[in-house]
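Enquirer: One predicted model, sequence on top.
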Amino acid sequence: MTTTLITGANRSLGYETARRLAAAGHTVLLGARDPDRGRAAADALGVRFVQLDVTDDASVEAAVADVRAREGGLDVLVNNAGLNQPYRPAEELTAADASTVLGTNVVGVVRVTHAFLPLLRASAHPVVVNVSSGMGSFAVTSDPSRVESTLAAPLYCASKAALTMLTVQWAKAWPDVKVNAADPGYTATDFNGHSGPQDVTEGTDAVVELATIGPDGPTGRFLDRSGPVPW
């Protein structure tokens, strides 16, 4: 049985990822910061809730201890938790805003992955999936045919560009772990006021694909539901 932890999984893309992987036979651990919302989501899916705030060292350490005690190991980590930047003009975004956005979308992923790496390495086939975005791609955000090119979100885009590069570097540094990044695409979620043309199932196609790769699967790749994402 494959044991999979998904951060930020009490709603939207994380919730749908949890639903789909549970249906595929994974033992899913639904990570969420808010205990009430997390337990409600986990109960609705019939999976186990793990309290996890990616911005808090003590919370992450407690989650590692919980998983070690209950499941004994971890096979797949999906770093899904993230936040958008404040809805203000770029000139009004501050260093404090940058610390908040990058603190969750980049530092939080480092914190969680570093903490769970020993449990992952105990797996015969460890996998890490980082939920990134085409908004972090120079090629995508410069392509006039893509909706991403019409948006200006400096902090969010910078955080996702950093996350994708982290993916590549970890893949090089850890040949024993499959590390990939997924771009959900423009998906209708709470994150964007349900404005995207894709539904959450379409938005999780790349995440689920990368979470279910075999031992000969890719590493260091950046994919959306149609294939490789240009950088």
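Expert: Arrived safely. Numbering: from 1, shown residues only.
Enquirer: all contacts plus neighbour counts: C-alpha atoms, from now on.
Expert: Will do.
Enquirer: Helices along this structure, start to end?
Expert: 12-23, 35-45, 57-70, 95-102, 108-121, 138-141, 154-173, 200-203, 205-211 (DSSP state H).
Enquirer: Next, count neighbours for the residue nearest to Leu13 when sequence neighbours are not counted.
Expert: Among residues not flanking Leu13 along the chain, Val200 sits closest, at 5.8 Å (C-alpha to C-alpha, 6 or more residues apart in numbering). The local packing of Val200 (other C-alpha atoms under 10 Å) involves 21 other residues.
Enquirer: so Val200 makes contact with Phe191?
Expert: No - using C-alpha atoms under 8 Å, Val200 is not in contact with Phe191, being 11.5 Å away.
Enquirer: re earlier: wait, which of the helices of the chain is closest to Pro230?
Expert: helix 138-141 (5.8 Å; C-alpha to C-alpha).
Enquirer: For the closest one, what is the distance to the chain centroid?
Expert: The chain centroid and the centroid of helix 138-141 are separated by 20 Å under C-alpha atoms, centre = their mean, to the nearest Å.
Enquirer: ok, structure two:
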Amino acid sequence: MSRIFVTGSVEGLGRSAAEALISAGHELVVHARNDRRADALDDLVAKGAHVVVGDLARMDDVRAVAEGVNRLGRMDAVIHNAGVEQGASLLPVNVVAPYVLTALIERPARLVYISSGMHRGGRPDLTDVDWSGARRTHSYSDSKLFVTALALFIARTWPDVFTNVVDPGWVPTRMGGAAASDDLRLGHVTQAWLVGSDDPEVQVTGRYWFHQARQQPAPATGDEAFQEELVYSLARYTGVTLP
């Protein structure tokens, strides 16, 4: 049994991953944006899950979430699932929060970051980036390119952690919309497999996955100079450095 933290666990792919993992016997720490939304996790709590609450668009809340997770003890794995498609919280939730949580949560054995096939349309350009979200400076595709590059930086610099990226496909969640053409039933399978399986195939790092198959991400995400620029920019904005 592993202890696993999943961000954005109230609905969609995060919820599906949490349900699959707790059904497989793992100890789950789930996350909701606020107390009202946390009520939707009561059935998982009844099965033994712990809940942490915090708005990942707010820096103080992100720190509080990290502190809450650490109080529960070291995680074996973290799935950085939470994400938004648009609005002022785009960069704070999709990029800043995974960075800060990675830095502040006691280092686990496995990390998974959720990307998107749309990252291939993103721009590896941090010019005039506003991490606070006060100004709209970058797109959803940019945000997913950034988080993919962040994950590959972690994989490169933390060789003791199995760090991987998952494209769950375009699935009909609330964020994906009803027109999404991919299979919702497959959307959570890869990330749950990567953190909950003893399969030797998942004991790897720095891979980009789609439906349990390896793919190549956009070349820019593996550019070490861009990775370093990204991490430096995030550290300067947040005041938090990766250990």
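Expert: Nice, thanks for sending it over. Computed from a predicted model, the values in this text were never measured in an experiment.
Enquirer: that older thread, take the helices of structure 1 and lay them out in TSV including distance to Pro86 of structure 1.
Expert: Listed next are the helices of structure 1 as TSV, based on distance: least, C-alpha to C-alpha, whole Å:
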stretch	distance to Pro86 of structure 1
helix 12-23	19
helix 35-45	23
helix 57-70	24
helix 95-102	7
helix 108-121	18
helix 138-141	19
helix 154-173	9
helix 200-203	23
helix 205-211	26
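Enquirer: Ok, which of those comes nearest Gly227 of structure 1?
Expert: helix 205-211 (8.3 Å).
Enquirer: Buried residues in the closest one, which are they?
Expert: Buried residues in helix 205-211 of structure 1, counted by 16 or more other C-alpha atoms under 10 Å: 205-208, 210-211.
Enquirer: where's the spatially most central residue of structure 1 relative to Ala9 of structure 1, distance?
Expert: For structure 1, the residue nearest the mean C-alpha position is Asn80 (2.3 Å; C-alpha atoms, centre = their mean). Per C-alpha to C-alpha, to the nearest Å, Asn80 of structure 1 is found 7 Å from Ala9 of structure 1.
Enquirer: got it, and Ser137 of structure 1?
Expert: With C-alpha to C-alpha as the criterion, Ser137 of structure 1 and Ala9 of structure 1 are 24 Å apart.
Enquirer: which one of the two has more residues nearby?
Expert: Comparing Ser137 of structure 1 with Ala9 by other C-alpha under 10 Å, the one with more neighbours is Ala9, at 28 against 23.
Enquirer: Show the contacting residues for the closest residue to Ser12 of structure 1 other than its chain neighbours.
Expert: Distance criterion C-alpha to C-alpha, 6+ apart; nearest residue to Ser12 of structure 1, sequence neighbours excluded, is Thr189 at 5.7 Å. By C-alpha atoms under 8 Å, 6 or more residues apart in numbering, Thr189 of structure 1 lies in contact with 12-13, 195-196, 199-200.
Enquirer: which one of the helices of structure 1 lies closest to Asn130 of structure 1?
Expert: Smallest distance to Asn130 of structure 1 across the helices of structure 1 (C-alpha to C-alpha): 7.1 Å, for helix 154-173.
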